[in-house]
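Trainee: coords please:
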Amino acid sequence: MTVAVTQFRDKLARQPYPATAMGKPHELGFDSDHQQVLGQFYGCRLVSTFQPIYALAGHHVVGYEAFIRSHHHELGGLSPWNLFALQAEDADLVRLDRLCRTVHTLNYFLTAEVPPLFLNVHSRLLLAVNENHGQAFRWVLDSLQIDPASIVLELPVIHANDFPLLAKVVTSYRHYGFKIALNIRQLPDALALAHLIHPDIIKLDSLHVATLADLPEVVATLQQLQIQVIATKVEQPAYLALIRQAGIGLAQGHHLGAPLPAPTLGAPVDVAVN
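Mentor: Model (predicted):
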């Protein structure tokens, strides 16, 4: 893996546009003790973790969502929310967001091959980038010879009244070959955005929707539209039973599996899906 990271870092240094758009070569490193790619950003050490997404029928992993973990040399451990909140300038936030995705991609595809990989896009990036959403990240994937169709770009919770911005972003990401997932908390938004955007995947927040009487009807409609549905934040066995009853077959959450360090990807994972 060290060779691959070094080769990519050298290639990054020779390309003026991606070097500006994706971060600087010295912001990528490799921790040989823990066998993982690292990011360095204004005093923060960035590492990847990956939470499994399960097919409840068959009890097997069908993909992972990446999360960044950071440690600041003065502030200590920072949550992802606090890490991004520290970036007052849009340009810094964009660079951090893209650096995180690069670190995740290097760790994931150089350690295991269980696509798709779900990567979050920060909400401020949607406005901070004027056009060509996904162009810089597509350059990274092309450099690593990774099919963009193996990446699901996961967009933040957004309401149907933000449709013009969302439509523009989704159109651009699809132009560069990425799949799209939308995070949803309110069931009416799920139906509205399914018809307006038709994402590949809708992720429903179990904490908000698991107990709603109309959840099975909404799930059936989404499936008729050939949109995959994933229940997120499955933290309790009771939620798992409810989403099963609603017809949802894919799920993630701490009850099923906590985020894993990069070196453990591909290892057998026990899951309590009953």
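Trainee: alpha carbons only for contacts and neighbour counts from here, please
Mentor: OK.
Trainee: Please list all residues in contact with residue 170.
Mentor: Listed by CA atoms under 8 Å, 6 or more residues apart in numbering, the contact partners of residue 170 are 180, 197.
Trainee: Now it: which helix or strand?
Mentor: Assigned by DSSP states H and E, residue 170 belongs to helix 163-175.
Trainee: Please provide the structure for the following sequence as well, for comparison with the first:
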Amino acid sequence: MAYQALDAYLERLNGSTGNAGSAANPNASSASNASKVWLDEQGRAVGRFFNTSLTSAFQAVRSFGGGEVIAYEAFARSYSEIDDGLHLWKLLDQAASDDESVELDRLCRMLHAINYYRQAGDDAPELHLSVHARLLAAVNNNHGVAYRRILSALELPHERIVLQLPVVTPNQRWLLNYVLDNYRRNGFRLGVSANSPLEALSLLDKVRPDLIKVDARELADPDSVALLLLRAADQGVRIFFKRVENREVFDKLEQYGSALAQTIHAQGYLWDTPQAQLQPSGGSGQQAA
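Mentor: Reported below is the predicted structural model:
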């Protein structure tokens, strides 16, 4: 394994049995063991948040053309021994307090880093990790310092991780900028989410992230897409299109890329479903390019 400190940590987890946080008793519940971590028989890191056992799934982000994997986005999933589990997007919304939502978010990001880097080598593409909207206000100051300490302890490269912030309303932009500044101070690259190309154009001017992820289901205005791609290229900001789930959207994006002579980056069920195992880095059999 390329990451010796992570290897040693996984060895300790693998040798830890007979307690509330082990695979022998993954459903034990108490506030004190809410963030226990263990390994399953497949070597996946699994964590617990109260009565819920959770782990990671990864969806590839690909470039048009050859379909090369250029990044992965991590998602929290309920733990299952036989499949990739269920999406846990509602779990943070149902957390009882801000402190618990912060704890859950940090647990998820820790699991994602462990499960990603235990599979990835030295040439691993970047990893995209979402930050839940509730955390924007829940953390009082210095966003990112706790996560940076975890990565440093495991000797994992934080510079390959992009923290992806959620869609915000216009009156939350000040909070978004505050959080972005804190994460930057802790050395992270940053992405933001947009519901449409027009919203992404506004973020491009006011937030200046490293990348923007745009919902590909809202591409009704070709002019705004073209303007976004051109202006982002001028500013060195990468644009990713998410939720590419059918051939019609694929064809639109392919036309934009050809017309502007730009590489298009996209992810969606047209190519990949989130899975525990990382996908091959070459072209996908589902891609119609």
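Trainee: and the next helix or strand along the chain from the helix holding residue 170 of structure 1, which stretch of structure 2?
Mentor: Using DSSP H and E, the next helix or strand after helix 163-175 of structure 1 towards the C-terminus is strand 179-184. Matched against structure 2 by TM-score structural alignment, strand 179-184 of structure 1 falls on residues 189-194.
Trainee: Residue 203 of structure 1 should be in a helix, yeah?
Mentor: No: under DSSP: H, G, I helix; E, B strand; the rest coil, residue 203 of structure 1 sits outside any helix and is assigned strand.
Trainee: Where do the strands of structure 2 begin and end?
Mentor: 37-39, 45-49, 52-63, 69-78, 126-130, 161-165, 189-194, 211-215, 238-242, 265-266 (DSSP state E).
Trainee: Go through the ones you listed and name the closest to residue 200 of structure 2.
Mentor: Nearest to residue 200 of structure 2 among those is strand 189-194 (5.3 Å), distances taken as CA to CA.
Trainee: now what about that closest one, what contacts it?
Mentor: Here strand 189-194 of structure 2 has contacts from 159-167, 180, 183-184, 200, 209-215, using CA under 8 Å, 6+ apart.
Trainee: any idea how far that strand is from the chain center?
Mentor: Chain-centre distance of strand 189-194 of structure 2: 10 Å, with CA atoms, centre = their mean, to the nearest Å.
Trainee: Quick check: it compared with structure 1, mean distance?
Mentor: Taking mean CA distance after the TM-score superposition for structure 1, the mean distance separating strand 189-194 of structure 2 from the aligned residues in structure 1 is 0.7 Å.
Trainee: Now do that strand against helix 173-185, angle only.
Mentor: Orientation of strand 189-194 of structure 2 against helix 173-185 (axes from the mean of the first three to the mean of the last three CA atoms, to 10 degrees) gives an angle of 160 degrees.
Trainee: longest helix of structure 2?
Mentor: helix 98-117 (DSSP state H).
Trainee: what range in structure 1 matches that one?
Mentor: Under TM-score structural alignment, the match for helix 98-117 of structure 2 in structure 1 covers residues 90-109.
Trainee: Mean per-residue distance, that stretch versus structure 2.
Mentor: Compared with structure 2 after the fit, stretch 90-109 of structure 1 shows a mean deviation of 0.4 Å (mean CA distance after the TM-score superposition for structure 1).
Trainee: how far out from the middle of the chain is the helix holding residue 170 of structure 1?
Mentor: That offset, for helix 163-175 of structure 1, works out to 17 Å (CA atoms, centre = their mean).
Trainee: By how much does it deviate from structure 2 on average?
Mentor: After superposition onto structure 2, helix 163-175 of structure 1 sits on average 0.7 Å from its aligned residues (mean CA distance after the TM-score superposition for structure 1).
Trainee: how about that helix: buried residues?
Mentor: For helix 163-175 of structure 1, a neighbour-count test (16 or more other CA atoms under 10 Å) marks 166, 168-170, 172-174 as buried.
Trainee: Export the strands of structure 2 to TSV and append columns for distance to residue 91 of structure 2 and mean neighbour count.
Mentor: Formatted as TSV, the strands of structure 2 follow (distance: least, CA to CA, whole Å; neighbours: other CA atoms under 10 Å):
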stretch	distance to residue 91 of structure 2	mean neighbour count
strand 37-39	18	24
strand 45-49	9	26
strand 52-63	9	25
strand 69-78	10	23
strand 126-130	14	22
strand 161-165	17	23
strand 189-194	20	23
strand 211-215	22	23
strand 238-242	22	21
strand 265-266	26	26
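Trainee: For the match of helix 98-117 of structure 2, buried residues please.
Mentor: Result for stretch 90-109 of structure 1 [16+ other CA under 10 Å]: buried residues 92-109.
Trainee: ok, now stretch 6-17 of structure 2?
Mentor: For stretch 6-17 of structure 2, a neighbour-count test (16+ other CA under 10 Å) marks 6-7, 10, 13-14 as buried.
Trainee: Can you tell me which of those is closest to residue 253 of structure 2?
Mentor: For the buried residues of stretch 6-17 of structure 2, the nearest to residue 253 of structure 2 is residue 6 (38.8 Å; CA to CA).
Trainee: Thought residue 154 was touching that closest one, still the case?
Mentor: Yes: contact between residue 6 of structure 2 and residue 154 holds when scored by CA atoms under 8 Å: they sit 5.0 Å apart.
Trainee: What residues does the aligned residue in structure 2 for residue 154 of structure 1 make contact with?
Mentor: Using TM-score structural alignment, the partner of residue 154 of structure 1 in structure 2 is residue 164. Listed by CA under 8 Å, 6+ apart, the contact set of residue 164 of structure 2 reads 128-131, 190-193.
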